[in-house]
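Visitor: what shape does this take:
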Amino acid sequence: MFRVIEQIRNNLAGPTHWGLNESGMLAGQEVEDLLRAKTLWREAAENAITVAEKMMELCLHKQVVNRILEPFSTISAVVTATEWSNWYELRDHEDAQPEIRDLAQAMRQAVSRSSPREVGSGKLDDAHT
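Guide: Here you go, the predicted structure:
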């Protein structure tokens, strides 16, 4: 738990686009007072940390405490697929949530720069020959 709190304090996750409230599912223009918005986000993270620490004092399990910290944490994940076109069509799109769009664009760029190579047939016997 303390590792998550330290990670938040050292590498706070948050919005990549600080959009103004408007109708629809996606914000276009960013808020004018960006510094204030980011300061409030940092305050919210510190408040969440305070609550998480109090929950830990009650000996609540980390699966409960982590829920308070999730909006401010980063995650690592391994994602596999054989077909990415639908992902890119939906997520590397102007109507996608900005953070997901950033991820989709980074993934597309990484794939375009990679040079895949076959390392075996995938048969279990290959490991023993």
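Visitor: all contacts plus neighbour counts: C-alpha atoms, from now on.
Guide: Will do.
Visitor: on contacts alone, who are the packing partners of the helix or strand residue 54 falls within?
Guide: Using DSSP states H and E, residue 54 sits within helix 34-57. Secondary-structure packing of helix 34-57 (3 or more C-alpha pairs under 8 Å, 6 or more residues apart in numbering; DSSP states H and E): helix 62-69.
Visitor: another for comparison:
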Amino acid sequence: MEISQEQAMARKQSWPLAGTFAWESAMAASLCGDTLAYRTLLQESARWLRRYYGVRLAPFALDDAVRDALLVLHTRRHTFDSSRAFLPWLAAIARYTIERNANQARVARDITSPFIRSLHIY
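Guide: Purely as a prediction, here's the structure:
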């Protein structure tokens, strides 16, 4: 679906980007196939996720967490209920991503711990 430059500018101007981004409108438009709306939604989501993870995770884990959350957003966007707010849905994805990564790290540590102990290098 190719749109003209004028249509793209009109759509971009219809979304107030400074502080009052229209999350639900952008998500609804992206679900209808609007690639500009989807790109803008992902950019704003990444910005929000960086702030969210910035106070919860170590700096070296920030990029991976944002990438994982955006991947979940992409694969699960069809489950978004347009009658509800977008940010709580995104926050749930962010929390899920933190919990999943913590569980994976715990499982990996539990699997490798007996082997590491058997090497007597701790």
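Visitor: superposing both, give me the TM-score.
Guide: Taking TM-score structural alignment, normalised by the length of the second structure as the basis, the two superposed chains have a TM-score of 0.30; 50 aligned residues with a C-alpha RMSD of 3.8 Å.
Visitor: in what helix or strand does residue 88 of the second structure lie?
Guide: Per DSSP H and E: residue 88 of the second structure is located in helix 86-119.
Visitor: ok, now how distant is the nearest residue to residue 5 of the first structure once chain neighbours are set aside from residue 37 of the first structure?
Guide: Excluding its sequence neighbours, the residue lying closest to residue 5 of the first structure (C-alpha to C-alpha, 6 or more residues apart in numbering) is residue 49, at 6.6 Å. Distance of residue 49 of the first structure to residue 37 of the first structure, given as C-alpha to C-alpha, to the nearest Å: 19 Å.
Visitor: ok now stretch 97-109 of the second structure, how far from the chain's centre?
Guide: Relative to its chain's centre, stretch 97-109 of the second structure lies at 18 Å (C-alpha atoms, centre = their mean, to the nearest Å).
Visitor: picking up where we left off before, any buried residues in the helix holding residue 54 of the first structure, and which?
Guide: Under the neighbour-count criterion of 16 or more other C-alpha atoms under 10 Å, helix 34-57 of the first structure has 41-42, 45-46, 48-49, 52-53, 55-56 buried.
Visitor: equivalent analysis for stretch 47-56 of the second structure, please.
Guide: For stretch 47-56 of the second structure, burial by neighbour count (16+ other C-alpha under 10 Å) applies to 48-50, 52-53.
Visitor: also stretch 26-45 of the second structure?
Guide: Using 16+ other C-alpha under 10 Å as the test for burial, stretch 26-45 of the second structure gives 26-31, 34-38, 40-42, 45.
Visitor: farthest-separated two in those residues?
Guide: The largest separation in these, counting by C-alpha to C-alpha, is between 34 and 45 at 16.3 Å.
Visitor: and residue 65 of the first structure, how many neighbours?
Guide: 20 (other C-alpha atoms under 10 Å).
Visitor: could you pull out the helices in the second structure for me?
Guide: 5-14, 23-31, 35-54, 62-76, 86-119 (DSSP state H).
Visitor: please identify the deepest-packed of those.
Guide: Neighbour counts (mean count of other C-alpha atoms under 10 Å) averaged over each of these peak at helix 23-31, with a mean of 19.
Visitor: got the angle between that one and helix 35-54?
Guide: Angle, helix 23-31 of the second structure to helix 35-54, by axes from the mean of the first three to the mean of the last three C-alpha atoms, to 10 degrees: 130 degrees.
Visitor: chain center to helix 23-31 of the second structure: distance?
Guide: 15 Å.
Visitor: for it, packing partners?
Guide: When contacts are defined as 3+ C-alpha pairs under 8 Å, 6+ apart, helix 23-31 of the second structure packs onto helix 35-54, helix 86-119.
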